[in-house]
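1. sequence first, predicted coordinates after that:
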Amino acid sequence: MTTSKKIFFFGEDHLTAGLALGLARGTIQGQISEKARKKIRASYEVVAHIVDQGQPVYGINTGFGPLCTIKISKAETKILQTNILQSHSVGVGTPIETEIAKLMLILKVHSLAQGYSGIAETTLDRIIWHIDNDAIPIVPSQGSVGASGDLAPLSHLFLPLIGLGKVRYIRKLISTAQLHRIYGLEPLELGPKEGLALINGTQFIAAHAVMVIDKMHASLTHADIIGAMMIEGLQGSVKPFFKELHELRPFKGNSHVATRIRFLLEDSEIMQDHIDCERVQDPYSLRCIPQVHGASRNAWLHLKELLEIELNSVTDNPIIINEELTISGGNFHGQPLAMALDYACLAASELGNISDRRIYLALEGNSTGVPKLLMKDTGINSGYMILQYTTAALASENKGLCFPASADSIPTSLGQEDHVSMGSISGRKALQVLENVEKILAIELLTAAQAFEFRKPMKSGVLLDEVHKEVRKKVAFAHKDRVFSEDIEKGIDMIKDRSIILTVQKTMKRNKLKMNCPYELEFEEY
């Protein structure tokens, strides 16, 4: 028995990062209701009236940017819109991931369907056709300065509407002309303002931010789980995670992380074994997990809140309010997300930074029962020594990527656009950093699992014991040196497919366990 998909109404329903990903991954169906279509038609008719009246309105019957004083005749307004897509398709570099390009289509439809952009129903229907049929345009990754919209990437995104450009269809790269032949489609003739409405907007930045929200959320959760396993392996203290401490400095992220670590360590024989040991306090990479992971979690929450506003905003230009009022403003400027993405980039980097420090700590051999380099027979074997070289390299690379792109601005458009956000670079860099963090966390997972093994036959709580079993399904305990890159690849796969998180979730459900953190919903839903 098949169940119908959840329906999302473009231009009406409230969009979140999670819903956008559901639309992109085909678990949610996007539609435009008749109510929204009436608003779309009304806005389109306002633009047609402006053209008929001949009154100068930017981008409808004038040139673009520094050419805004040049009047365009009624006969040439349609040519103007086609030309803008072609002239602004100047992107370079490796194409963005297909899922990000699909997200751009989804976000643009939701913005345009609100009825303030003068777009035609037929144009929106064609974009939705591309979404529904997974015919996703090829979009170069470089060329946007993140103000006046993501002009170059959005131009490439919508070239297929006029029969140009390329698409990825059934996992193959084909020309739009080939796609049109397969389906018997014809290129669209864009009406006045349509080209400008399509390429003005922050959808390149916002689509990257959606992916950052998703990847960073998983990295934060992995960091907590793996950090807890490392505490077990090195027999760290649970006291730094007591709620009494965090009530005295009640940052949401800190409290959430402390609650989760306590939850993961609950009923652990390993923790009970050293409850009266003489060690006074642990190094910061263990003791300050709530403060560091928590700060990164707060940054994630900040980005999530700003992104949700952006996803439900109208970001093209000019905005058609009604027949009497069109506004040439700056809603396309990417600064709100650019700065938040730079903050998230730094926050993600710090997850990798402290993870590398825990890996180094595990290799020192200062924890009773855990040998130096996590292997008993060293000398002839190097143990886990060189894995930390890789995390050091990745953590250092991330530090170099943390310079805020939004701190820079280079004037464009002959000075008309004299301050730009560089938010497209912020988004791309944040994803680069997160890719590196996933690799660092994968190596810490292997390292923590190796240290954890030396605590046997003692058991941890049910959650971390199940996580350890999941790791051992893929990667065996290392008694001697081997090609560790193969282990690392398996570790990266576990991080990327989120099998560790799923193991915790399934174990919680099976054992009817609940974490009970007051901020859980804020941090677990997006």
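-> The structure has been received and is ready for your questions.

2. from here on, contacts and neighbour counts on C-alpha atoms
-> Noted.

3. quick one, helices of the stretch 151-300 of the chain?
-> Remark: helices assigned in the stretch 151-300 of the chain by DSSP state H, counting those that start in this stretch are 151-158, 176-183, 194-199, 203-233, 243-246, 252-265, 269-273, 284-287, 289-311.

4. tell me what the next helix or strand after the last one is packed against?
-> Using DSSP states H and E, the helix or strand that directly follows helix 289-311 along the chain is strand 319-320. Contact analysis of strand 319-320 by 3 or more C-alpha pairs under 8 Å, 6 or more residues apart in numbering; DSSP states H and E lists helix 34-53, strand 326-327 as its packing neighbours.

5. this is the comparison structure:
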Amino acid sequence: MIVTVQPTGISAADVLAVARGDARVELSPATVEAMAASRAIVDDIESSGRPVYGVSTGFGALANTSIAPQRRAELQHALIRSHAAGIGAPMPREVVRAMMLLRVRSLAMGRSGVRPVLAQGLVDLLNHEITPWVPEHGSLGASGDLAPLAHCAIVLLGEGWVLGKDGARMSAAEALHGAGLRPLDLAAKEGLALINGTDGMLGMLLLAIEDAAHLFAMADVTAALAIEAMLGSERPFLPELHSIRPHPGQAASAANIHRLLQDSAIMDSHRDDLAHAVQDAYSMRCAPQVAGAARDTLEFVSLVSSRELVSVVDNPVVLTDGRVESTGNFHGAPLGFAADYLAIAAAEVGAIAERRVDRLLDVTRSRNLPPFLSPDAGVNSGLMIAQYTAAGIVAENRRLASPASVDSLPTSGMQEDHVSMGWAATKKLRTVLDNLTSLLAVELLAGVRGLQLRSPLAPSPAGRAAVAAVEPFAGTPGPDLFLAPVLEQARAVVAGRALRGEIEAAVGPLS
């Protein structure tokens, strides 16, 4: 696959294809033309001697410092070196690739005043699978992701570090030489254009959106398994009950769960039982209200990211009429708010899943399932400690759901006196979603154990698919197992697409 970068922007699918699918990248002729026209304006300004931020002046609190013409190229190189000041473990490869492609997108819009060779340099890194070493700490989401983007930009200069094939750090000069690439020399404005913008935040948010969409569908699957195993009712998920509270996400989640519970001998066994509870617990009955609200949150976040994909986030920007104007478009508040909102929603999807796990394991509430889903409880502890693990993860997600975007620390001599913390918000969102994967894995295992223990009653088609996916590595209820590898494999089932595909083949597409 080839992703062609146009001056009108790229799509979220393009970012995912490059970040996760290693698609190749190319610049369209229109992109090269737009960048060249923008650069001509900067060249005219530089020759005129007019003071313009980032072209003939210093940066941040040094914006009023005039830079002599013969030192302006030096200024751009010094900017990259000084701003590549991150520290900590390297960011994942997919995040860095997304960030680089989004910086290409920003330059390609023809408002940054840089030569096409600059965007082509980043394209060459992507196509040669050279991934800069970007430390996790350094961005405040203020003038965008300054430090992370500088760690990408310094590789273009033949300096800094890249991720080696084995994950170890190697010199950028060595990586460029091995790929037959030459370092770039920057011209006026180009260093600033490489690092000013929201590309790291947006890249992480786009990756998180794809993950969240899948996990929210899987949350409906694991909820249905738990409800079926606990002899719950499917009646709270009838469409007419959700049409009277018309939140689209709620209706979609309820429709999923209702469909997943059909054609089940387990459900049939108690449907007309007068002893059956009139109302199930909230963690069962209100699953669509929580997961559905999360889906609606995701829809809002997707809208924010789609706007950002067609936004000019550089500073200063070069307008087509020849003006160069300072902006605040690099500020990450829209992305920080969105990431914090989605983290809250995802944390609650995991929290309600853990409550269903606890109910499945409690002999007083599970409707005649054995304690901790062990047929020989006492000698064996079953899934007791798996629920402890889930509870600990829920507690961590609650801490991570505390918004980063309300925390601002002034920098740059009070020039940057309000920052977004959008990098922190999107980074912790990814952790929340990884934790949600683990929580759904515990519920998947517990739900399957419950269905197995209802034998000889046959579960729903969705339940049968889940049992078939889990049983090869988890076995059937019996003596205790070494649970850690079982949970790791359950995580892989939740994160993967195979089980969802089997279920959809049986019951139809899930929303």
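-> Ah, there it is. Because the structure is predicted, anything quoted here is derived from the model rather than measured.

6. picking that back up, right, so of the helices and strands packed on strand 319-320 of structure 1, which gets closest to Lys480 of structure 1?
-> Smallest distance to Lys480 of structure 1 across those (C-alpha to C-alpha): 65.0 Å, for helix 34-53.

7. distance to Thr447 of structure 1 and mean neighbour count added to the helices and strands packed on strand 319-320 of structure 1, as a markdown table?
-> As requested, these are exported to a markdown table (distance: least, C-alpha to C-alpha, whole Å; neighbours: other C-alpha atoms under 10 Å):
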| stretch | distance to Thr447 of structure 1 | mean neighbour count |
| --- | --- | --- |
| helix 34-53 | 54 | 17 |
| strand 326-327 | 57 | 16 |
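
8. closest one to Ile380 of structure 1 among those?
-> helix 34-53 (71.0 Å).

9. how big's the offset between that closest one and structure 2?
-> Comparison of helix 34-53 of structure 1 with structure 2 after fitting gives an average deviation of 0.7 Å (mean C-alpha distance after the TM-score superposition for structure 1).

10. redo the helices of the stretch 151-300 of structure 1 as TSV? Include distance to Asn133 of structure 1 and mean neighbour count.
-> Below are the helices of the stretch 151-300 of structure 1 laid out as TSV (distance: least, C-alpha to C-alpha, whole Å; neighbours: other C-alpha under 10 Å):
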stretch	distance to Asn133 of structure 1	mean neighbour count
helix 151-158	15	27
helix 176-183	11	14
helix 194-199	20	26
helix 203-233	19	25
helix 243-246	50	14
helix 252-265	40	23
helix 269-273	53	17
helix 284-287	48	19
helix 289-311	23	21
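
11. can I get those helices in CSV with distance to Lys372 of structure 1?
-> Output for these, formatted as CSV (distance: least, C-alpha to C-alpha, whole Å):
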stretch, distance to Lys372 of structure 1
helix 151-158, 51
helix 176-183, 59
helix 194-199, 57
helix 203-233, 13
helix 243-246, 32
helix 252-265, 24
helix 269-273, 20
helix 284-287, 18
helix 289-311, 23
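
12. tell me which of the ones you listed sits nearest to Gln31 of structure 1.
-> helix 289-311 (16.4 Å).

13. now do the host helix or strand of Ala466 of structure 2: distance to the chain's middle.
-> Element membership for Ala466 of structure 2 (DSSP H and E) is helix 461-474. From the chain centre to the centre of helix 461-474 of structure 2 is a distance of 28 Å (C-alpha atoms, centre = their mean, to the nearest Å).

14. now do the contacts for the closest residue to Ala265 of structure 2 other than its chain neighbours.
-> Among residues not flanking Ala265 of structure 2 along the chain, Ala458 sits closest, at 5.2 Å (C-alpha to C-alpha, 6 or more residues apart in numbering). The neighbourhood of Ala458 of structure 2, defined by C-alpha atoms under 8 Å, 6 or more residues apart in numbering, consists of 264-266, 464.

15. how much does the helix holding Ala466 of structure 2 stray from structure 1?
-> Counting by mean C-alpha distance after the TM-score superposition for structure 1, helix 461-474 of structure 2 comes out at 1.7 Å.

16. what does that helix correspond to over in structure 1?
-> Aligned using TM-score structural alignment, helix 461-474 of structure 2 spans residues 462-475 in structure 1.

17. and if you look at stretch 106-118 of structure 2?
-> Alignment of stretch 106-118 of structure 2 against structure 1: residues 111-123, by TM-score structural alignment.

18. can you give the contact residues for that stretch?
-> For stretch 111-123 of structure 1, the surrounding residues in contact (C-alpha under 8 Å, 6+ apart) are 10-12, 32, 36-37, 39-47, 124, 161, 188, 190-194, 197, 311-321.

19. if we can go back for a sec, give the helix, strand or coil label for the residue nearest to Ala265 of structure 2.
-> coil (DSSP: H, G, I helix; E, B strand; the rest coil).

20. now it: how far from Val470 of structure 2?
-> In this view, Ala458 of structure 2 and Val470 of structure 2 are 16 Å apart by C-alpha to C-alpha, to the nearest Å.

21. returning to that earlier point: I'd like the helices and strands packed on strand 319-320 of structure 1 written out as CSV, with distance to Ala338 of structure 1 added.
-> Below are these laid out as CSV (distance: least, C-alpha to C-alpha, whole Å):
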stretch, distance to Ala338 of structure 1
helix 34-53, 29
strand 326-327, 24
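
22. can you show me the helices along the stretch 401-526 of structure 1?
-> Using DSSP H, counting those that start in this stretch, helices in the stretch 401-526 of structure 1 cover 423-453, 462-474, 484-497, 499-510, 520-524.

23. which one of those lies closest to Ser237 of structure 1?
-> That would be, of the helices of the stretch 401-526 of structure 1 and by C-alpha to C-alpha, helix 423-453, which comes in at 14.9 Å.

24. so what's Ala442 of structure 1 up against?
-> Residues in contact with Ala442 of structure 1 (C-alpha under 8 Å, 6+ apart) are 488, 491-492, 494-495.

25. swap that for Tyr343 of structure 1, sorry
-> Residues near Tyr343 of structure 1 by C-alpha under 8 Å, 6+ apart: 299, 404.

26. mind listing residues that contact stretch 462-474 of structure 2?
-> 221, 225, 260-261, 444-445, 448, 451-452, 458, 486, 489-490, 493, 499, 502-503, 506-507.
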